[in-house]
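# turn this into a model:
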Amino acid sequence: MTSTIELTSQLTNIASPTGNTFTIIDYIETLLKESNYVPKKTNKGALLVSVPGNDDHKHRFITAHVDTLGAMVRAIKPDGRLKIDLIGGFKFNAIEGEYCTVYTQNGKELTGTILMHQTSVHVYKDAGDAPRNQDNMKIRLDEKVTSKEETQKLGIQVGDFISFDPRTVITPTGFIKSRHLDDKVSVAILINFLLQLKKSGDTIPFTTHFLFSNNEEIGYGGNSNIDPRVIEYVAVDMGAMGDDQQTDEYSVSICVKDGSGPYHLSLRNHFVTLCQNNHIPYQLDIYPYYGSDASAAIRSGADIKHGLIGAGIEASHAYERTHIESIEATEKLVAAYLFSKELI
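Next comes the predicted model:
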């Protein structure tokens, strides 16, 4: 478990907002090549690793996404601060007060803070009530700029990517809290499975394709590069927590339905049986405002049986948290599934 937690921490500290995931894909590619895998970059910029199994006639496909929420420079304001445009499904209040980095076209990395225009309670009567929206929130750069022209001289322009400080912390009580645990916990789980598989010399029952997708947060990350021999497609992604949810931070969440509709019943039941037979704590759940790489594949027309499992993540798309026990349960289910000897 320690290696998965440490790997999660390493991954969260590599900026990868959707549309600018090159660095993290290169990092994973190098890591897998060091273990003698032969990963391939797709035209969309994802990373695909195909692992031969005992049966090469019927295949499995499993994904986790490296891309995260982020933003772009929308405009440079007259006072030199930046108006931002969001990447991914989240609200402005989730990033209020967060440190960030702006990546310019000329290679500079400039830090700043995302703030309300009306932040100072000593000046603005509506500091607490003003809407948290694109008009009121902006980036205060850590640069000596007071005009649009001075900010432009730094090399900043519309379309520059913005990442949020992950602030990753691993607590003595077994929690890991950070931005972007969605979905870097799952990425770490799949990487660690591949590394351990290579060390053990074991062979999985079916040829399996591992996709580290890079456009999931905008809806089409894992909808391509699916071998026609693939029967089952599993997305490993965060389990959503909140009112009426069963998902917690101490078990693996098995999604039965999300915003795209129900997941494949037989595959879901297979996950449940694997958990029961292997004493893996689990929860069945519905995520009402959610979509995954697996649902994107279904929408694209893939003829597959699709499933979704993952660690329980508290406060999704904000400053998130999970526990070692949930990560461990997800790891165990991923391994039990990939070593299971029957297709559903």
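
# CA only for contacts and neighbour counts going forward, please
OK.

# for the stretch 151-300 of the chain, what spans make up the helices?
Using DSSP state H, counting those that start in this stretch, the helices of the stretch 151-300 of the chain run over 181-200, 265-277, 293-299.

# make JSON lines out of these and add mean neighbour count and distance to Asp135.
As requested, the helices of the stretch 151-300 of the chain are exported to JSON lines (neighbours: other C-alpha atoms under 10 Å; distance: least, C-alpha to C-alpha, whole Å):
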{"stretch": "helix 181-200", "mean neighbour count": "21", "distance to Asp135": "27"}
{"stretch": "helix 265-277", "mean neighbour count": "16", "distance to Asp135": "44"}
{"stretch": "helix 293-299", "mean neighbour count": "23", "distance to Asp135": "32"}
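
# I'd like the ones you listed as a markdown table, with distance to Val102 appended.
Listed next are the helices of the stretch 151-300 of the chain as a markdown table, based on distance: least, C-alpha to C-alpha, whole Å:
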| stretch | distance to Val102 |
| --- | --- |
| helix 181-200 | 21 |
| helix 265-277 | 41 |
| helix 293-299 | 28 |
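
# nearest to Gly312, of these?
helix 181-200 (9.9 Å; C-alpha to C-alpha).

# and the contacts of that closest one?
Here helix 181-200 makes contact (C-alpha atoms under 8 Å, 6 or more residues apart in numbering) with 3-5, 7-8, 11-12, 28, 32, 35, 64-68, 203, 210, 212, 236-238, 310-311, 313, 316-317, 320-321, 327, 330-331, 335.

# and for comparison, fold this next one:
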Amino acid sequence: MAVKKTTGKTSKTTKKIDLTKYTDFIVEETLALLNIDSPTGYTEEAAAWVKKEFEKLGFKAAQTNKGGIIVDLTGKDKENGLLLEAHTDTLGGMVATIKGNGRLQLTNLGGMNPNNAETENVRVVTKFNGIYEGTFQLNNASIHVNGEYDDIKRKWDTCEVVLDEDVKTKEETEKLGVSVGDIVCFEPNARVTKSGYIKSRFLDDKLSVGILLGLAKYIKENKVTPKRALYAHITVYEEVGHGGCGSVPEGCTEAISVDMGCVGEGLTCTEKQVSICAKDSGGPYSYEIVKALTKAAIDSGADYAVDIYPHYGSDVEATLRSGNDLRHGLIGAGVYASHGYERSHRDGAENTLRLLIQYSI
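Predicted coordinates:
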């Protein structure tokens, strides 16, 4: 179901800021982060990178006990703070069984779906014996051998990781140091086209982390102080539902998830727009916040859409469910093929940044 779009045309009194260099920065940072494996539960390297990048821009960043990163983006009104949430954890897999033929049966981390993961290259991160490469394949994957290839439903127990090692038994795989509970990272295959499309697994939500880094760069280089205390929380367990449950800075009265905007049938958003979510599977977002975000989009000249996401949940909903007394909202650059091989556009990132600058500064 879609909410009728209110056009986001620039008003006559609004002068659009040139954000090209910040959008370039967002794309560069996003690509760098996409190439750091970080399935839920295996996010230490990505979180350390995020912390370092915010610190390079001159902001204080601290790691939570849970593994996320809290950034103080400065601001004046400490009693009416705004928290922006994005997440760097992604979908992935975990070794569930080492099969008799030496191959690996997986269990999913988050909403990884075997239907769109088939034939993808993977990295198996063992606990103590390094990383091995492999491919996620249908069991008996040769079409010239398997007469039922077209009819088999792709499920976690009908697919397997074929390691790129000479192993043919469970014992041989175990000798490599592979064991149950090892993390399996799927190749992101990140690229940017000449026309500005950004294609990769896990744009959800590494593109939004890049956008928040772009916002931080804008604040620093333009020497602006946000009108209210502004914080970013880069969470690491969003894909399993509890990323935003804790670590809300004192004085915050509002939290906004900066996550992917949905693109698909029945919705109005495109990859080139910023999406404002009015309602998802967890219920409506604060109507006052939705109105304020929409006004900020109009005033900033951002191209936007307002939509309802039928199958979606966000960090900020976890923040509320954990007992925080906050108003809440959700925005994000439009992303097509969510939880698959995703696609967005640099214009979508720029429009999201444009809205955030207007709204938070």
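
# once they're superposed, tell me the TM-score.
After superposition, the two chains reach a TM-score (TM-score structural alignment, normalised by the length of the first structure) of 0.96; 339 aligned residues with a C-alpha RMSD of 1.0 Å.

# relative to Gln246 of the first structure, which of the helices of the stretch 151-300 of the first structure is closest?
Nearest of the helices of the stretch 151-300 of the first structure to Gln246 of the first structure, taken as C-alpha to C-alpha: helix 265-277 at 14.6 Å.

# how far off centre is that closest one?
24 Å (C-alpha atoms, centre = their mean, to the nearest Å).

# can you tell me what part of the second structure that helix aligns to?
The alignment of helix 265-277 of the first structure onto the second structure (TM-score structural alignment) spans residues 287-299.

# mean per-residue distance, the matching stretch versus the first structure.
Compared with the first structure after the fit, stretch 287-299 of the second structure shows a mean deviation of 0.7 Å (mean C-alpha distance after the TM-score superposition for the first structure).

# pick out the residue closest to the middle of the second structure.
Asp205 (1.0 Å; C-alpha atoms, centre = their mean).

# what lines up with that one in the first structure?
Using TM-score structural alignment, Asp205 of the second structure pairs with Asp183 in the first structure.

# residue in the first structure paired with Gln358 of the second structure?
Gln358 of the second structure maps onto Ala336 in the first structure, by TM-score structural alignment.

# hang on, Ala94 of the first structure packs against Ser316?
No: if you go by C-alpha atoms under 8 Å, Ala94 of the first structure and Ser316 don't touch, sitting 9.7 Å apart.

# if we can go back for a sec, just the buried ones from the contacts of helix 181-200 of the first structure?
4-5, 7-8, 11-12, 28, 32, 64-68, 210, 212, 236-238, 310-311, 313, 316-317, 320-321, 327, 330-331 (16 or more other C-alpha atoms under 10 Å).

# residues contacting the equivalent of His242 of the second structure over in the first structure?
Under the alignment (TM-score structural alignment), His242 of the second structure maps onto Tyr220 of the first structure. Residues near Tyr220 of the first structure by C-alpha under 8 Å, 6+ apart: Asp293, Ala296, Ala297.

# so how far is Ser300 of the first structure from Tyr220 of the first structure?
9 Å (C-alpha to C-alpha, to the nearest Å).

# what segments of the stretch 101-250 of the second structure are strands?
104-109, 121-125, 131-138, 159-163, 183-186, 191-192, 197-200, 228-235 (DSSP state E, counting those that start in this stretch).

# could I get those strands as TSV with distance to Lys66 of the second structure?
Formatted as TSV, the strands of the stretch 101-250 of the second structure follow (distance: least, C-alpha to C-alpha, whole Å):
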stretch	distance to Lys66 of the second structure
strand 104-109	17
strand 121-125	21
strand 131-138	24
strand 159-163	30
strand 183-186	18
strand 191-192	31
strand 197-200	27
strand 228-235	9
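
# nearest to Ala96 of the second structure, of the ones you listed?
strand 104-109 (4.9 Å).

# against Arg132 of the first structure, how distant is the equivalent of Val50 of the second structure over in the first structure?
Using TM-score structural alignment, the partner of Val50 of the second structure in the first structure is Ile28. Distance of Ile28 of the first structure to Arg132 of the first structure, computed by C-alpha to C-alpha: 36 Å.
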